[in-house]
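>>> Please work out how this folds:
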Amino acid sequence: MSITTTKLTRAAGLCAVAGGLLFIGVQINHPHVDAGLVTTTEWEVRQTLKVFMAVLSLIGITGMYLRQVKQIGVLGLLGYLVFGAGYLIMMSIEVVGAVVLPTLVHSAPGYVSDVLAVATGGHAAGDIGLMLPLSGVGGITYLAGGLIFGIALFRANVLARWAAAVLAGGTSPPP
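Predicted structure coming up:
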């Protein structure tokens, strides 16, 4: 089997689809997030799937970028880099959720509850260190990067324009 640009592009496309399906899948019947959930098998499975989702999505957007690198221009590069940073931060936070929080839930339940509160859009009652700015930067890079990258994809007019519009709109914050 020879590795070709076409095969790599198709593989990246499949990764993007798989990442999107995982993004939808982990939201189905999502339980209320609290410190009690962190010790369950369901938490471990969901967090692991979220890590895979971020990795597959990063591979997918890399393939999209490389497929049309000439047409997408500087705006596309900027969007790709910011969006990619958002996925890397998301992956890091999900790894912390899968690996670190379950080990701390019994010795530092307040910290775990505060990290979960920030992760679900709330506020921490105590100090959670760099998890607070990391969560904020992750959200900003994901939203801004998705919007910029989606606009650049739409303008490049290589991939389906409706899909680029969905990407730009789907990662934009609600009004």
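>>> From now on I want contacts and neighbour counts done on CA atoms only, so please keep to that.
Noted.
>>> which SSE is residue 52 in?
Assigned by DSSP states H and E, residue 52 belongs to helix 41-67.
>>> what's downstream of that helix, the next helix or strand?
helix 69-95.
>>> Pull out the buried positions in stretch 133-142.
135, 137, 138, 139, 140, 141, 142 (16 or more other CA atoms under 10 Å).
>>> Now for the second one: which residues touch it?
Looking back up the chat, that one is residue 137. Shown in contact with residue 137 (CA atoms under 8 Å, 6 or more residues apart in numbering): residue 86.
>>> so the helix holding residue 52 versus helix 69-95, what angle?
170 degrees (axes from the mean of the first three to the mean of the last three CA atoms, to 10 degrees).
>>> ok so, going back, for residue 19, state which of the buried residues of stretch 133-142 is nearest.
Residue 19 has its nearest neighbour among those in residue 142, at 14.5 Å by CA to CA.
>>> Give me the nearest residue to the closest one, chain neighbours excluded.
Spatial nearest neighbour of residue 142, excluding adjacent residues (CA to CA, 6 or more residues apart in numbering): residue 86 at 4.2 Å.
>>> what separates that neighbour from residue 6, distance-wise?
Distance of residue 86 to residue 6, computed by CA to CA, to the nearest Å: 27 Å.
>>> So for these two, which sits in the more crowded spot?
More neighbours surround residue 86 than the other of residue 86 and residue 6, with 25 against 10 (other CA atoms under 10 Å).
>>> Also this sequence, please, to line up against the first:
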Amino acid sequence: MNNIVPFFLLIFLTACTTSSSLYNFDYPLTNQTAESQYMDLSVKIPQDWSAVEDNECYCIDILLINKEKTASIKFVPINVDSLVLSNDDKLEKILTFSKKFREIALRDKFNQIDGDEFFTIGSLKCAAYKYLNEEKIIVRVIVFSFNKKYFESIATPVSYESIAKDKLSRLFNVQNSTLLSISSR
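Next up, the predicted model:
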């Protein structure tokens, strides 16, 4: 009996500290890359997706759109003052910053879906959350650090009708897969 308690405690602690995502990262990627024009960042383009030039605001580093034009994945830099970030829990602070930004943008209509997700893809430590946007569409945001810069990867269906629940999981799988392919330009 004395040996069983530590065994179950070990299993419980392992389950609570898991660093795997809720979604896979096995979506096929092409050999083509999408490169940021502003930062030292590139990703492989997913199969049946393409890279698109940013609009005139220059606020998106990389924009990927699926061939059906029903979903997009954006890579956006997060610009925060380094004094705001202490040495502890930087990823959690960036996650909080990202959510606060959405709360302000959506005013009092910010509605987070599920809890926060903390995981590692390759050597990239990530934190994610999902929320309902203005059109009540589920959007997933992943924050991460690459080359001492912080970014958001934002996966968005175009409309509620365009993404069924199984396709939404696939979109988040594509999002994770692109993160696995991140490299310097």
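>>> Need the TM-score between these chains.
Once the chains are laid over each other, their TM-score by TM-score structural alignment, normalised by the length of structure 1 reads 0.25; 74 aligned residues with a CA RMSD of 5.4 Å.
>>> one step back: taking the buried residues of stretch 133-142 of structure 1 one by one, which sit in helices?
When DSSP state H is applied, the buried residues of stretch 133-142 of structure 1 are split such that 135, 137, 138, 139, 140, 141, 142 fall in helices.
>>> Find the centremost residue of structure 1, please.
By CA atoms, centre = their mean, the mean C-alpha position of structure 1 lies nearest to residue 87, the distance being 4.1 Å.
>>> Could you look up the next helix or strand downstream of the longest strand seen in structure 2?
Longest among the strand segments of structure 2 by residue count, using DSSP state E, is strand 111-121. Using DSSP H and E, the helix or strand that follows strand 111-121 of structure 2 in sequence is strand 124-132.
>>> helices or strands up against the helix or strand following that next one?
Counting by DSSP H and E, the next helix or strand C-terminal to strand 124-132 of structure 2 is strand 138-146. Other elements packing on strand 138-146 of structure 2 under the criterion 3 or more CA pairs under 8 Å, 6 or more residues apart in numbering; DSSP states H and E are helix 90-105, strand 124-132, strand 149-157.
>>> Most tightly packed of those?
Compared across these, strand 149-157 shows the largest average neighbour count, a mean of 21 (mean count of other CA atoms under 10 Å).
>>> before we move on, the earlier item: nearest to residue 8 of structure 2, of the helices and strands packed on strand 138-146 of structure 2?
Checking these against residue 8 of structure 2 by CA to CA gives strand 124-132 as the closest, at 27.3 Å.
>>> Taking their axis directions, the closest one and strand 138-146 sit at what angle?
Using the same axes, to 10 degrees: strand 124-132 of structure 2 against strand 138-146 is 160 degrees.
>>> List of residues touching strand 124-132 of structure 2?
91-92, 95, 110-120, 137-146, 179-180.
>>> Closest to residue 167 of structure 1 out of the ones in helices among the buried residues of stretch 133-142 of structure 1?
Distance to residue 167 of structure 1 across these (CA to CA) is lowest for residue 142, with 11.3 Å.
>>> Quick one: residues contacting the closest one.
Residues in contact with residue 142 of structure 1 (CA under 8 Å, 6+ apart) are 82, 83, 84, 85, 86, 87, 171.
>>> What is the longest strand of structure 2 packed up against?
strand 124-132, helix 165-180.
>>> ok and the shortest one relative to helix 165-180, angle-wise?
Compare the direction of strand 124-132 of structure 2 with that of helix 165-180 by the same axes, to 10 degrees and you get 150 degrees.
>>> Could you tell me the angle between strand 124-132 of structure 2 and strand 149-157?
Using the same axes, to 10 degrees: strand 124-132 of structure 2 against strand 149-157 is 40 degrees.
>>> picking up where we left off before, I'd like the contacts of residue 142 of structure 1 written out as CSV, with distance to residue 116 of structure 1 added.
Below are the contacts of residue 142 of structure 1 laid out as CSV (distance: CA to CA, whole Å):
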residue, distance to residue 116 of structure 1
82, 24
83, 23
84, 23
85, 21
86, 19
87, 19
171, 21
